[in-house]
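**Student:** here is my input; please provide its structure:
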Amino acid sequence: MPQKTLLLVTVGNPPSTLVNSLQEPLATHMGVSAVVSRTALSSPAYAFNKDRSQYHCNAIMRRLGTLLEDAPQELVMGVTDADLFVPDSPFVFGEADRESKVAVMSLYRLRQGAEGEALRRRVQVEAVHQAGHLIGLSYCEDARCVMFFPQTPQDCDRKQLGPCNVCRNELNRLNR
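**Tutor:** Model prediction:
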């Protein structure tokens, strides 16, 4: 089975050590070969909503989607330090659109009460979660599954780095 490839792109100034730490868990748990892009996008001022003091996911995802046009990778995920939102939520840790094959995730709220290894694990959990959506997985009701919908950083702490058995079976079916 050929592996899907995912282009990881920094948006703003997330620490490169955190971005580089995503490659192994993405390969291990989602079967995705992740490549850190040499192209970095600047802070997404174009996506800033002054009424909310946050950055709109969809604007960032549209910009990220243009990077797939000239890249050999099939999927792209932006990693940012900006506080993200979608209109119907006060915030999001990330967003993925499987149709456009684009995702974005933020470190901003994952940093609350975490640093070092705890922060690295939260970021890895969220990256694996977003990659799961890109591949075709939906949300899971098992609070320990990586595909569970997190509403707090502590929800991410409770989640496993990989999918539960039900989601793993679905992942295997999708990869056939």
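
**Student:** C-alpha from now on. contacts and neighbour counts both.
**Tutor:** Noted.

**Student:** now the helices: where do they sit in the protein?
**Tutor:** Along the chain, counting by DSSP state H, helices occupy 16-20, 23-30, 57-65, 116-135, 153-158, 165-174.

**Student:** format those as CSV; extra columns: distance to residue 99.
**Tutor:** What follows is these, written out as CSV (distance: least, C-alpha to C-alpha, whole Å):
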stretch, distance to residue 99
helix 16-20, 24
helix 23-30, 18
helix 57-65, 11
helix 116-135, 8
helix 153-158, 25
helix 165-174, 15
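
**Student:** before we compare anything, build this one as well:
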Amino acid sequence: MKKGFHRYRSSERGAIDIALIMSIVAFLLSLGAAYFYFSFEKNYDAIDTVPYDESQTLPEKTIVPVEPVLEKEVSATSTTLMKESSVTVYIGSYGDIKKEYMDGIQSAVEKATGAQVTVLESAAALTKKTPLYDAKRQQFDADILLKGVETASLEYGAKSRFIYVFDVDMYSSSNPNLKSVWYAGTKGKNVSIVSLYGLQKKSDTDTTQAPSSLIASRLEKNALHMIGTNIGVPFSSDAKCIMFSPKTLADLDKQGTEYCSAEQATINTAFVNK
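**Tutor:** Model prediction:
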């Protein structure tokens, strides 16, 4: 009698254990699915900043604002990348980004790095919901967006790099005093984000629509700058260099379109010697 009862209780406990395990697995899977969705619902844009000390080294995490940091000077002679890279660069977008802008970034990155560049199919525009969107600031959180696309891009492997273009206004929750940001990336990572927002007006004082060619040029410079940031190329005080950190649209428009020689050497090493 006791033995039978014991057998019955063991069977019942086994059924309960299985049900519990299945519930836990289902819960974890739902978390994973929610995180995957969250990690791809992202975005990022432009910001004012406090100047850094010019002697500073490049920080591990770099969120580069409209008035960013100035770093080490490098010489201003561009070199041409001759070898073919084994690295693939993917360019993605969220929202209404013109094809000509995406094509321009693709061409600029191919020329500067020698990498194979693939433009991904555009994703839907971001929705204004927390935690991505701060209703009080009426901006998207660049830190969360960047973290999300970094996570979602892991499956592509170490020889892939990513640039995501967004069409919304963004700020950095880790630097809340900044008004907004143009782009963000982390040294040592392979993902960065740039924003179209803030680049579409003619100048810092003229809010009328800028020519498409000027907007495209601004985006291309910012994309190349962020590739350098990911790789760890120091910022430059030379406006002819891509790693120059413009404080205003006027500065950005005067900025050169190529890496300077020391910068290009680092880019070549990162892309060719793989």
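
**Student:** got a TM-score for the two of them?
**Tutor:** Overlay of the two chains. TM-score (TM-score structural alignment, normalised by the length of structure 1): 0.87; 176 aligned residues with a C-alpha RMSD of 2.1 Å.

**Student:** quick revisit: closest to residue 47 of structure 1 out of the helices of structure 1?
**Tutor:** Among the helices of structure 1, helix 57-65 comes nearest to residue 47 of structure 1, with 5.4 Å by C-alpha to C-alpha.

**Student:** about what we covered before: most packed of the helices of structure 1?
**Tutor:** helix 116-135 (a mean of 22; mean count of other C-alpha atoms under 10 Å).

**Student:** out of the helices of structure 1, flag the one nearest residue 110 of structure 1.
**Tutor:** With C-alpha to C-alpha as the criterion, residue 110 of structure 1 lies closest to helix 153-158 of the helices of structure 1, at 5.4 Å.

**Student:** list the helices and strands that closest one packs on?
**Tutor:** Judged by 3 or more C-alpha pairs under 8 Å, 6 or more residues apart in numbering; DSSP states H and E, the packing partners of helix 153-158 of structure 1 are helix 116-135.

**Student:** against structure 2, where does the helix it packs on fall?
**Tutor:** Mapping helix 116-135 of structure 1 onto structure 2 (TM-score structural alignment) gives residues 212-231.

**Student:** of all the helices of structure 1, which one is nearest residue 44 of structure 1?
**Tutor:** helix 57-65 (6.8 Å).

**Student:** what's the average distance of that closest one to structure 2?
**Tutor:** Following superposition, helix 57-65 of structure 1 is found to deviate from structure 2 by 1.5 Å on average (mean C-alpha distance after the TM-score superposition for structure 1).

**Student:** so that helix corresponds to what in structure 2?
**Tutor:** The aligned range for helix 57-65 of structure 1 in structure 2 is 142-150, by TM-score structural alignment.

**Student:** which one's the longest helix in structure 2?
**Tutor:** Max-length helix for structure 2 by DSSP H is helix 2-40.

**Student:** how big is the angle separating that one from helix 142-152?
**Tutor:** Angle, helix 2-40 of structure 2 to helix 142-152, by axes from the mean of the first three to the mean of the last three C-alpha atoms, to 10 degrees: 120 degrees.

**Student:** rewinding a little: give me the contacts around the match of helix 116-135 of structure 1.
**Tutor:** 62, 100-101, 104-105, 108-109, 112, 163, 182-196, 199-200, 234, 242-243, 252-253, 256-257, 263, 267, 270 (C-alpha atoms under 8 Å, 6 or more residues apart in numbering).

**Student:** now it, how far from the chain's geometric center?
**Tutor:** 12 Å (C-alpha atoms, centre = their mean, to the nearest Å).

**Student:** that one vs structure 1, average offset?
**Tutor:** Using mean C-alpha distance after the TM-score superposition for structure 1, the mean distance for stretch 212-231 of structure 2 is 1.2 Å.

**Student:** residues near residue 88 of structure 2, how many?
**Tutor:** 21 (other C-alpha atoms under 10 Å).
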